[in-house]
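[1] Got a predicted structure here, sequence first:
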Amino acid sequence: MLSLSKNKDRIDIIFFGRGGQGAVTASQAFAQAAIRKSLYALTNPEYGAERRGAPVKAYLRVSSRQVQDREPIVNPDISVVYDFGLVGVYNLDKITRSYIILNGSEEYAKKLKGTFSGSVGYVNAYNIAMKVIGRPFVNMPMLGALLQVTDIVDLDTLKGVVSSMFSKKVAELNIKAIEEAYKETKVI
């Protein structure tokens, strides 16, 4: 479990997704939850002029001190990966320090673990999204998975943020997807 402490006052996270998967929205939700816990958070997206389906990164810094850095994160503590195909594109097993959270199966997680010295968390966020939401929006289930590897924010705080970001009906579905992914995420 990755925590803020006296020895580690900042955790850097990158959400790796494709346009339309909600990586930026998830990063913003997690940042808001951190702020509600009296922490400092700064999030910024990186994407080009491409359209839906193109690679997207959302950088998130969470700290017990004010965050001044605005440049792209190069070596994240945690990489949250919405599409296994992006692992090789960004060499995530080489740049990530501690955790890679993967939308995928145990098979993909084990394959990644073979080349990564940190821990790999995995959940089938796509299946959860389709079952709970009825659409392939994996961002909220991936937030549930992220909660399994860090205690920066808690489930109740994140649920409060999601409730404030979406209409009641959409928020309820998103919260259910977060809770289900939180329960189903495994770490190897």
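    Nice, thanks for sending it over.

[2] Could you use CA atoms for every contact and neighbour count after this?
    Fine.

[3] The spatially most central residue of the chain and residue 38, how far apart?
    For the chain, the residue nearest the mean C-alpha position is residue 80 (4.2 Å; CA atoms, centre = their mean). As judged by CA to CA, to the nearest Å, residue 80 and residue 38 stand 23 Å apart.

[4] likewise residue 125?
    Noted for residue 125: a distance of 29 Å to residue 38, by CA to CA.

[5] okay, the two: which has more neighbours?
    residue 125 (30 against 11; other CA atoms under 10 Å).

[6] got a list of what the more buried one touches?
    Residues near residue 125 by CA atoms under 8 Å, 6 or more residues apart in numbering: 103-104, 138, 141-142, 181.

[7] Those in helices, which ones?
    Among the contacts of residue 125, the ones falling in helices (DSSP state H) are 141-142, 181.

[8] now, among the contacts of residue 125, which is nearest to residue 9?
    Within those, proximity to residue 9 (CA to CA) peaks at residue 142, which comes in at 23.6 Å.

[9] The closest one: neighbour count?
    Residue 142: 32 surrounding residues under other CA under 10 Å.

[10] Check the one 4 residues further on too.
    Here the neighbour count serves as a burial measure; for residue 146 (other CA under 10 Å) it reads 28.

[11] Once you drop chain neighbours, what's closest to it?
    Spatial nearest neighbour of residue 146, excluding adjacent residues (CA to CA, 6 or more residues apart in numbering): residue 101 at 6.8 Å.

[12] So what's the gap between the host helix or strand of that neighbour and the chain middle?
    Using DSSP states H and E, residue 101 falls within strand 99-103. Centroid displacement of strand 99-103 relative to its chain, using CA atoms, centre = their mean, to the nearest Å, is 8 Å.

[13] Check it against this one:
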Amino acid sequence: MMISLKERGRIDIIFFGRGGQGAVTASQAFAQAAIKRNLYVLTNPEYGAERRGAPVKAYLRVSTRQVQDREPITSPDISVVYDFGLIGIYNLDKITKDYIILNGNEEYAKKLRGLFNGNIVYVNAYNIAMKIIGRPYVNMPMLGALVRVVDFVDLDSLKEVVNNMFSKRVADLNIKAIEEAYQEAQVI
């Protein structure tokens, strides 16, 4: 089951991560991929003065029409969760409407299933990042999982954005991680 932008007109996404995990970069990359598909976007981060490890949110609105609403998203259609511990901090099981995209394994997804009645997609982005990139950069693999559930961004537009964001070597590794996460993402 995919979330259809054509049916809804607008999709609200929040990326929940910790400082240093790349949630803001991921939201910007996904926004650029949506722009390549001639869509309207608004993305903005929310974080305090804390450093690495502190909770970070990045809001992304994708629409078929110009986005006027600049308020923080309070009830996202999709929550992209980089750290299982953030689910309780933000009560994601209660505020998310349709999908939670989770960085984790089946055990974490089953724990979440007990709390959340919507769709859960999980992928072990950490393992993919360590295997391919050699560092725990989970942001790009998480985008691979996100592409699985939307009809408005595809792998090709995302790869094009990644190629423009990073050096060739880094882009190639990130694209490989995105593709693997896309293939490995599981829905429960």
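    Yep, it's here. Quick caveat: nothing in here was measured; it's all calculated off a predicted structure.

[14] follow-up on the earlier one: just the contacts of residue 125 of structure 1 now: which is nearest residue 2 of structure 1?
    residue 142 (16.4 Å).

[15] Residue 178 of structure 1 versus the nearest residue to that closest one once chain neighbours are set aside, what's the distance?
    Among residues not flanking residue 142 of structure 1 along the chain, residue 125 sits closest, at 6.3 Å (CA to CA, 6+ apart). From residue 125 of structure 1 across to residue 178 of structure 1, the span is 9 Å (CA to CA).

[16] Identify the contacts common to these two.
    With CA under 8 Å, 6+ apart as the test, residue 125 of structure 1 and residue 178 both reach 141-142.

[17] Would you agree residue 178 of structure 1 falls within a helix?
    Yes - Residue 178 of structure 1 forms part of a helix when assessed by DSSP: H, G, I helix; E, B strand; the rest coil.

[18] quick one on the thing from earlier: which residue range of structure 2 does the strand holding residue 101 of structure 1 align onto?
    Mapping strand 99-103 of structure 1 onto structure 2 (TM-score structural alignment) gives residues 99-103.

[19] mind listing the helices for structure 2?
    Counting by DSSP H, the helices of structure 2 are 5-8, 23-36, 86-90, 92-95, 106-113, 125-132, 139-147, 155-165, 168-184.

[20] Which among those is found nearest to residue 64 of structure 2?
    helix 5-8 (7.4 Å).

[21] Tell me the buried residues in the closest one?
    Going by neighbour count (16 or more other CA atoms under 10 Å), the buried part of helix 5-8 of structure 2 is residue 5.

[22] just to revisit the earlier point, most tightly surrounded among the helices of structure 2?
    helix 139-147 (a mean of 28; mean count of other CA atoms under 10 Å).

[23] which other helices and strands contact it?
    helix 23-36, strand 99-103, strand 119-123, helix 125-132, helix 168-184 (3 or more CA pairs under 8 Å, 6 or more residues apart in numbering; DSSP states H and E).

[24] Can you check which part of structure 1 the last one sits on?
    Which is helix 168-184 of structure 2. Using TM-score structural alignment, helix 168-184 of structure 2 pairs with 168-184 in structure 1.

[25] mean shift between that stretch and structure 2?
    Its matched residues in structure 2 lie on average 0.2 Å from stretch 168-184 of structure 1 after superposition (mean CA distance after the TM-score superposition for structure 1).

[26] what distance separates that stretch from the middle of the whole chain?
    Mean-position distance between stretch 168-184 of structure 1 and its chain equals 15 Å (CA atoms, centre = their mean).

[27] Quick check: closest non-adjacent residue to residue 120 of structure 1.
    Nearest residue to residue 120 of structure 1, sequence neighbours excluded (CA to CA, 6+ apart): residue 100, at 4.9 Å.

[28] In this model residue 79 seems to touch the one you found, though I could be wrong.
    Yes - in this structure residue 100 of structure 1 lies within contact range of residue 79 using CA atoms under 8 Å: 4.8 Å.

[29] Show me whatever sits in contact with both of these two.
    residue 92.

[30] okay, these two: which has more neighbours?
    Taking other CA under 10 Å, residue 100 of structure 1 and residue 79 do not tie; residue 100 has more neighbours (30 against 26).

[31] circling back to that earlier point, just put the helices of structure 2 in a markdown table and tack on distance to residue 71 of structure 2.
    Shown next, in a markdown table, are the helices of structure 2 (distance: least, CA to CA, whole Å):
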| stretch | distance to residue 71 of structure 2 |
| --- | --- |
| helix 5-8 | 19 |
| helix 23-36 | 16 |
| helix 86-90 | 17 |
| helix 92-95 | 16 |
| helix 106-113 | 28 |
| helix 125-132 | 30 |
| helix 139-147 | 23 |
| helix 155-165 | 26 |
| helix 168-184 | 30 |
